[in-house]
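1. What follows is a protein structure lacking sequence information:
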């Protein structure tokens, strides 16, 4: 997803963070496991469904990716601002377009071809909302299995439309406050939105009855803004971040935060998604300062790192062989499904995306 941020405390820029792609691979693995219905085999108990499930669900995988993305995009922009005195928004959006749009267009074309041959069923309004990056606001009755995962693309795009402008307008101290305020707003939305009600045809419905409110920009952007805050903090307080990253508490703190659904009081579980994001952010700092460490080497395992590199394509295309949600593939169909969408993702990356990505150099 563009140029990686510099290492904490290294005093020099780095074009690559070892272990970063491995973390992205973990996020996409969680998504695939969920859409392959693997989590259906968890015991149907309050503990496993209410507390263990948030550790391994596809939504958690997306939130890991959100955290990494918020950190990376923010770091890229504030580094550019520090280096040149400004942010070239035109170049930023050109790079984002070249990275994200061509595979997305290919996905939609393949989906339409499949629909024409009766393989898939797609609602026109759903296709339009997906293309407009508004699928996170779609009501339940219009949800389509082959498009439902594009809600996360919508959240990312909405972040891109707002956050870069705030970085150009706000001093870094206020930028950190803005990121924290956005996290707080996400938590507030997670508590308040589901229970809000409205009348319709003589009945009263809650927003949760009608929409996937957890996918609305607030609260969904919470993990993105956690990552963004960490990037600002790293820029403003590099010594403090380096001290945390190198301390013996870094990995235990990261684990304690990420595992918070296991021990949080029930009343605090709705905010676990941002606490887990904080754990991912701390882990990223620790990895950045331990580029030759054992965990980093494990994350750099070549197949894992490559999966992270093509994770965007895997995320886009896997629904063509699995669908999502309740209509997802079964474990029995997993081998063929994996072969199909992995083959498509690899071919797309090597033959289609790579040549286009070379054009990004014109907008550095």
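-> Right, received. Where do you want to start? The shown structure was predicted, so the numbers you read here are calculated from the model rather than taken from an experiment.
2. make it CA atoms for all contacts and neighbour counts henceforth
-> OK.
3. Okay, buried residues for stretch 311-329 please.
-> 311-325, 328-329 (16 or more other Cα atoms under 10 Å).
4. And residue 107, how far from residue 329?
-> For residue 107, the distance to residue 329 equals 19 Å [Cα to Cα, to the nearest Å].
5. what about the strands in the protein?
-> For the chain, strands defined by DSSP state E occupy the ranges 197-200, 203-206.
6. can you tell which of the ones you listed is closest to residue 215?
-> Of all those, strand 203-206 sits nearest to residue 215, with 15.3 Å by Cα to Cα.
7. Which residues outside the closest one are in contact with it?
-> Contacts with strand 203-206, where a contact means Cα atoms under 8 Å, 6 or more residues apart in numbering, come from 194, 195, 196, 197, 198, 199.
8. Neighbours of the residue nearest to the second one when sequence neighbours are not counted, how many?
-> What it means is residue 195. Spatial nearest neighbour of residue 195, excluding adjacent residues (Cα to Cα, 6 or more residues apart in numbering): residue 206 at 5.6 Å. Using other Cα atoms under 10 Å, residue 206 has 14 neighbouring residues.
9. want to compare, so here's the second one:
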């Protein structure tokens, strides 16, 4: 293997990819007919998983803390400060407004086991669902066990990469051919089946640490165009290996964003646009808030206005009555982004300051890539 090198610092294109991921999720959940031709929601979450696996593994590999206990403590401390405050504040606020799913599923939500609870309990309170929070439980479970493996083996990257590859293969086999029948009902939301995407990101981080990425392949514009077209085609079709293809395409995009940039000028400029980068930076809050914002605004604001309109006077344009998503989509997205911006400024940013005050990494650049 090539000589190992230290991981790169902050790469804004990764925040750009986060914006793409959250945009896909918003389209799926709020976009009405816009989402019908594509697997937008699935892919958005899958891309988030690959990014998370890549960044988390990169941070752990780059950490210079000499002891296992110290390294794990710093990682968990930083994750807690990044994830817990706004998550539990959101759940608390939903309890205050008597949001059905928050009340009925509170033990699962509070313990980050909602990815299993949502299947076992068939999503009670379906009128105001929190179904999408299953993915945050998957990530939190990943954050608990994955550092144990990486910290133990970060000086033995051959073994780490072999174990990671086995996990990836086993996860995609379960997801595609249902190898273990008792886990099939959890294929969509369970950690074992969704470790494929997280593991692919981790493999990418190991390749970067090894300086093993073939620059000719990643700098070839033809490959870039083929991957992008393949991804678009995969999102519109249904075939047995599509989950694997999506994961591999996401890994390619993440590695391009982290180490090379994009030869397609339009793509590169989009990912580096300040507004796109900002949306990516606050995407955690957007993800947390978007469904409750839509549900509460529909119930308490939008429907009162929409249903009161004299649709019979609109003539042929009265058909819009049955396509309220045309108005809801931009309005709800704007409201969610505004709320997430406030959250990032007044809740999340102070916690980010505490991360470096209380759990500062030995390698300065490791902190720059923290999710």
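-> Good, I have the coordinates. Computed from a predicted model, the values in this text were never measured in an experiment.
10. Mind putting the strands of structure 1 into a markdown table with distance to residue 300 of structure 1?
-> Putting those into a markdown table (distance: least, Cα to Cα, whole Å) gives the following:
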| stretch | distance to residue 300 of structure 1 |
| --- | --- |
| strand 197-200 | 48 |
| strand 203-206 | 45 |
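11. so which of those strands gets nearest residue 30 of structure 1?
-> Distance to residue 30 of structure 1, taken as Cα to Cα, is lowest for strand 203-206 among the strands of structure 1, at 29.5 Å.
12. How much space separates residue 38 of structure 2 from residue 32 of structure 2?
-> 12 Å.
13. can you give me the helices in the stretch 151-300 of structure 1?
-> Applying DSSP state H, counting those that start in this stretch to the stretch 151-300 of structure 1 gives helices spanning 151-169, 172-192, 207-210, 217-220, 222-236, 238-246, 250-258, 272-288, 294-299.
14. With mean neighbour count and distance to residue 78 of structure 1 as extra columns, can I get those in a markdown table?
-> Putting those into a markdown table (neighbours: other Cα atoms under 10 Å; distance: least, Cα to Cα, whole Å) gives the following:
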| stretch | mean neighbour count | distance to residue 78 of structure 1 |
| --- | --- | --- |
| helix 151-169 | 18 | 7 |
| helix 172-192 | 18 | 9 |
| helix 207-210 | 16 | 37 |
| helix 217-220 | 24 | 23 |
| helix 222-236 | 26 | 8 |
| helix 238-246 | 18 | 14 |
| helix 250-258 | 19 | 25 |
| helix 272-288 | 25 | 17 |
| helix 294-299 | 16 | 25 |
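15. Any chance of CSV for the ones you listed, columns distance to residue 356 of structure 1?
-> As requested, the helices of the stretch 151-300 of structure 1 are exported to CSV (distance: least, Cα to Cα, whole Å):
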stretch, distance to residue 356 of structure 1
helix 151-169, 20
helix 172-192, 32
helix 207-210, 39
helix 217-220, 29
helix 222-236, 26
helix 238-246, 35
helix 250-258, 36
helix 272-288, 29
helix 294-299, 27
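16. what's the closest of these to residue 70 of structure 1?
-> Counting by Cα to Cα, residue 70 of structure 1 lies closest to helix 222-236 out of these; the figure is 4.3 Å.
17. Next, the angle from the closest one to helix 272-288.
-> Going by axes from the mean of the first three to the mean of the last three Cα atoms, to 10 degrees, helix 222-236 of structure 1 is angled at 40 degrees with respect to helix 272-288.
18. Show me what helix 222-236 of structure 1 is packed up against.
-> Contact partners of helix 222-236 of structure 1 among helices and strands, from 3 or more Cα pairs under 8 Å, 6 or more residues apart in numbering; DSSP states H and E: helix 58-84, helix 172-192, helix 272-288.
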